[in-house]
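K.L.:
any chance you can model this:
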Amino acid sequence: MKKSIYGAMTALVTPFKNGKIDEDGYEKLIKRQIKNGIDAVVPVGTTGESATLTHDEHRICIEIAVNACKNSDVKVLAGAGSNATHEAIGLAEFAQNCGADGILSVAPYYNKPTQEGLYQHYKAISKSVDIPILLYNVPSRTGCDILPETIIRLFNDCDNIYGVKEASGNIERCVDILAHEPKIYLLSGDDAINYPVLSNGGKGVISVTSNLLPDQTSALTHYAMQNEFLKAKEINDKLYNINKVLFCESNPIPIKAAMYIAGLIDSLEYRLPLVTPSSENLKKIESIMKTYDIKGF
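P.N.:
You can find the predicted model right below:
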């Protein structure tokens, strides 16, 4: 059986202070995740503003996550993707050498490779490291769609590629993949359909909402994985409004605003070209947050 990282996972935000990574704040956020039942943290994915971090900052975030999780059962699935294969390999090798448990590798963005190009890209990454690799398909952001047949081909041909974070928002795509290869670990990358994905055989979630509500996201995921689907759906329904408002603008704009409102990050800072939400959306976020019990540190 392939080594795998699954369950309730959080796509971590990256807090900034005066334009730099708030390293102490980042560690506190991760320890809060550990305290509230999350199985793995995912530093420097899309939610972590990886596209605007320097490579040095990217590595710092991975190091902090590994150190924060060292004396716990929580795994680190490090973001280590790029649209240049050699850069993706470099980040993957760093993550492995640093002690990450696995890597999340986003589809190459902007340059629009063919399916054969995607296959060769991921095969090269797979050969460069031994730790588990989770593919990350998010075509709305990358302009590139890893098709089910390519995902299955990679799963069958590469010993350490164990699954995919599917963030197309298309539940039929999830059904398609698992119908043709039920051994793949398919994880939901879209909070709005976490429950449908889990109830169809998904092996977990990589959530944005769990930055704010790790305890509830963890409970939803664990109930579903224990076949307690009615309990899972009840939580999923309660999370609907917050899931919706956290995507009222481009991720991670709303979730960072929510974290700031909740007192979980000290400064509401983004890297340009991302900016703070409109005043109207800030009011919506704050209003909906009042209906949830948000755990502090």
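K.L.:
from now on I want contacts and neighbour counts done on CA atoms only, so please keep to that.
P.N.:
OK.
K.L.:
okay, strands next: where are they in this protein?
P.N.:
Under the criterion DSSP state E, the chain contains strands at 7-11, 16-17, 20-21, 40-42, 75-79, 102-106, 133-137, 161-166, 185-188, 204-207.
K.L.:
so which of these comes closest to I152?
P.N.:
Nearest to I152, of all those, is strand 161-166, at 8.8 Å by CA to CA.
K.L.:
packing partners of that closest one?
P.N.:
Judged by 3 or more CA pairs under 8 Å, 6 or more residues apart in numbering; DSSP states H and E, the packing partners of strand 161-166 are strand 133-137, helix 148-157, strand 185-188.
K.L.:
which stretch among these comes nearest Q120?
P.N.:
Closest to Q120 of these, according to CA to CA: helix 148-157, at 9.2 Å.
K.L.:
between strand 161-166 and the closest one, find me the angle.
P.N.:
Computed by axes from the mean of the first three to the mean of the last three CA atoms, to 10 degrees, the angle separating helix 148-157 from strand 161-166 equals 150 degrees.
K.L.:
so E181 sits right up against I152, yeah?
P.N.:
Yes. Assessed by CA atoms under 8 Å, E181 is found in contact with I152 at 6.8 Å.
K.L.:
these two: who's more crowded?
P.N.:
Taking neighbours as other CA atoms under 10 Å, E181 and I152 compare with I152 leading, 21 against 17.
K.L.:
does that one touch K183 like I think?
P.N.:
No. I152 is beyond contact range of K183, at 9.8 Å (criterion: CA under 8 Å).
K.L.:
how many neighbours does D293 have?
P.N.:
11.
K.L.:
adding distance to E87 and mean neighbour count as columns, could you present the strands of the chain in JSON lines?
P.N.:
Below are the strands of the chain laid out as JSON lines (distance: least, CA to CA, whole Å; neighbours: other CA atoms under 10 Å):
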{"stretch": "strand 7-11", "distance to E87": "21", "mean neighbour count": "27"}
{"stretch": "strand 16-17", "distance to E87": "24", "mean neighbour count": "17"}
{"stretch": "strand 20-21", "distance to E87": "21", "mean neighbour count": "16"}
{"stretch": "strand 40-42", "distance to E87": "19", "mean neighbour count": "26"}
{"stretch": "strand 75-79", "distance to E87": "12", "mean neighbour count": "29"}
{"stretch": "strand 102-106", "distance to E87": "11", "mean neighbour count": "26"}
{"stretch": "strand 133-137", "distance to E87": "16", "mean neighbour count": "26"}
{"stretch": "strand 161-166", "distance to E87": "18", "mean neighbour count": "26"}
{"stretch": "strand 185-188", "distance to E87": "25", "mean neighbour count": "27"}
{"stretch": "strand 204-207", "distance to E87": "23", "mean neighbour count": "28"}
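K.L.:
to check against the first, give me the structure of this:
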Amino acid sequence: MFKGSIVAIITPMTEKGKICCNSLKKLVQYHIHNHTTAIVSVGTTGESATLNQKEHHYTILSTVEFADGKIPIIAGTGANSTYEAITLTKKLENSGICGCLSVVPYYNKPTQNGLYQHFKAISENTDIPQILYNVPSRTGCDMLPDTVVKLSKFNNIIGIKEATGDLTRIHKIKNHVKKNFLIISGDDITALDFMQLGGDGVISVTANIAAQEMSKMCFLALKNDFISARIINQKLMPIHQALFLDPNPIPIKWAAWKLKMIQHNTLRLPLTPLSKNTQIILQKALKQADIIP
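P.N.:
This next block holds a predicted model:
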């Protein structure tokens, strides 16, 4: 269920900054049509940090409704407060989600034992499958492989989104966890190499605007056809790179708006519009990948 191309979906907003359900429904249908494996709703790419709890919950439930059982929905439920992460998770029980993505607590910089206790507490308070999310460039805290291995012993901790870009992490984790524990890339640039070394897929930003291409690339990689997969990946590489020239999700929201996938290019402060220079680079990348003529 959670292998291949999983999209970290953006949260479209109206001009006044409210959740835009029309655009969200359109995005969900786009991913169903283009064979995305699953959708992460209100992850960090979905601007979870600037949505209040009511909006957070509403957006996830709306995504589930629009999916109508045709694509699995993974809810972003991470927080730097253990209590808040548990509350977000428990509120979504019996909601129709298939799992939760829970980010390493940001700003607090907990010890490895603190990280273990945080995710242990979440696991013990829900039956919903949990995917850990390690992204030290954004959280300021790196969950080390030994901690991941310890957490993999919990039955409902089913995998990790590893976004360090460090390909050596795959074997350090994979060699010590149960066979069905998922190791998923969180870095589009290195995702194909990650899969070639034994990873199960990618939770992708690029898939927001190139769902078909990402889906096909991951399908080929899972079939061990890395020659064909790499042809697609090389074509997408300028997009992978351009989407992170400004902080995510600023570039991907601009690109989705430029492609008329969402009605408005609305971000919430402290996020600000895409710089003019990056607009030029990203537009060129979209042309190189044949996303726009």
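K.L.:
next, the TM-score between them, please.
P.N.:
The TM-score (TM-score structural alignment, normalised by the length of structure 2) is 0.96; 290 aligned residues with a CA RMSD of 1.3 Å.
K.L.:
reformat the helices and strands packed on strand 161-166 of structure 1 as JSON lines; add distance to F94 of structure 1.
P.N.:
Listed next are those as JSON lines, based on distance: least, CA to CA, whole Å:
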{"stretch": "strand 133-137", "distance to F94 of structure 1": "14"}
{"stretch": "helix 148-157", "distance to F94 of structure 1": "22"}
{"stretch": "strand 185-188", "distance to F94 of structure 1": "24"}
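K.L.:
so which of those gets nearest E57 of structure 1?
P.N.:
strand 133-137 (21.0 Å).
K.L.:
make JSON lines from the strands of structure 1 and add distance to D215 of structure 1 to it.
P.N.:
JSON lines is the format used below for these (distance: least, CA to CA, whole Å):
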{"stretch": "strand 7-11", "distance to D215 of structure 1": "10"}
{"stretch": "strand 16-17", "distance to D215 of structure 1": "24"}
{"stretch": "strand 20-21", "distance to D215 of structure 1": "25"}
{"stretch": "strand 40-42", "distance to D215 of structure 1": "13"}
{"stretch": "strand 75-79", "distance to D215 of structure 1": "16"}
{"stretch": "strand 102-106", "distance to D215 of structure 1": "23"}
{"stretch": "strand 133-137", "distance to D215 of structure 1": "24"}
{"stretch": "strand 161-166", "distance to D215 of structure 1": "21"}
{"stretch": "strand 185-188", "distance to D215 of structure 1": "17"}
{"stretch": "strand 204-207", "distance to D215 of structure 1": "12"}
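K.L.:
quick one: the helices in the stretch 1-150 of structure 1, in order.
P.N.:
23-35, 55-69, 85-98, 115-128, 139-142, 148-157 (DSSP state H, counting those that start in this stretch).
K.L.:
select, out of those, the one closest to Y6 of structure 1.
P.N.:
For the helices of the stretch 1-150 of structure 1, the distance to Y6 of structure 1 is smallest for helix 23-35, at 14.8 Å, taking CA to CA.
K.L.:
next, the angle from that closest one to strand 75-79.
P.N.:
Using the same axes, to 10 degrees: helix 23-35 of structure 1 against strand 75-79 is 130 degrees.
K.L.:
helix 23-35 of structure 1 vs structure 2, average distance?
P.N.:
Mean deviation of helix 23-35 of structure 1 relative to structure 2 after superposition (mean CA distance after the TM-score superposition for structure 1): 0.9 Å.
K.L.:
and K256 of structure 1, what's its match in structure 2?
P.N.:
Alignment note (TM-score structural alignment): K256 of structure 1 maps to K253 of structure 2.
K.L.:
which residues touch its match?
P.N.:
Counting by CA atoms under 8 Å, 6 or more residues apart in numbering, K253 of structure 2 touches 10, 265-266.
K.L.:
rewinding a little: so which of the helices of the stretch 1-150 of structure 1 is nearest D190 of structure 1?
P.N.:
helix 139-142 (11.8 Å).
K.L.:
so for the closest one, what gets flagged as buried?
P.N.:
Within helix 139-142 of structure 1, the residues that count as buried by 16 or more other CA atoms under 10 Å are 139, 142.
K.L.:
what do we get in structure 1 for T87 of structure 2?
P.N.:
By TM-score structural alignment, T87 of structure 2 lines up with G90 in structure 1.
K.L.:
tell me which of the helices of the stretch 1-150 of structure 1 lies nearest to T291 of structure 1.
P.N.:
Among the helices of the stretch 1-150 of structure 1, helix 23-35 comes nearest to T291 of structure 1, with 20.6 Å by CA to CA.
K.L.:
what angle separates the closest one from helix 55-69?
P.N.:
Angular relation of helix 23-35 of structure 1 and helix 55-69 on a 0 to 180 degree scale: 40 degrees, by the same axes, to 10 degrees.
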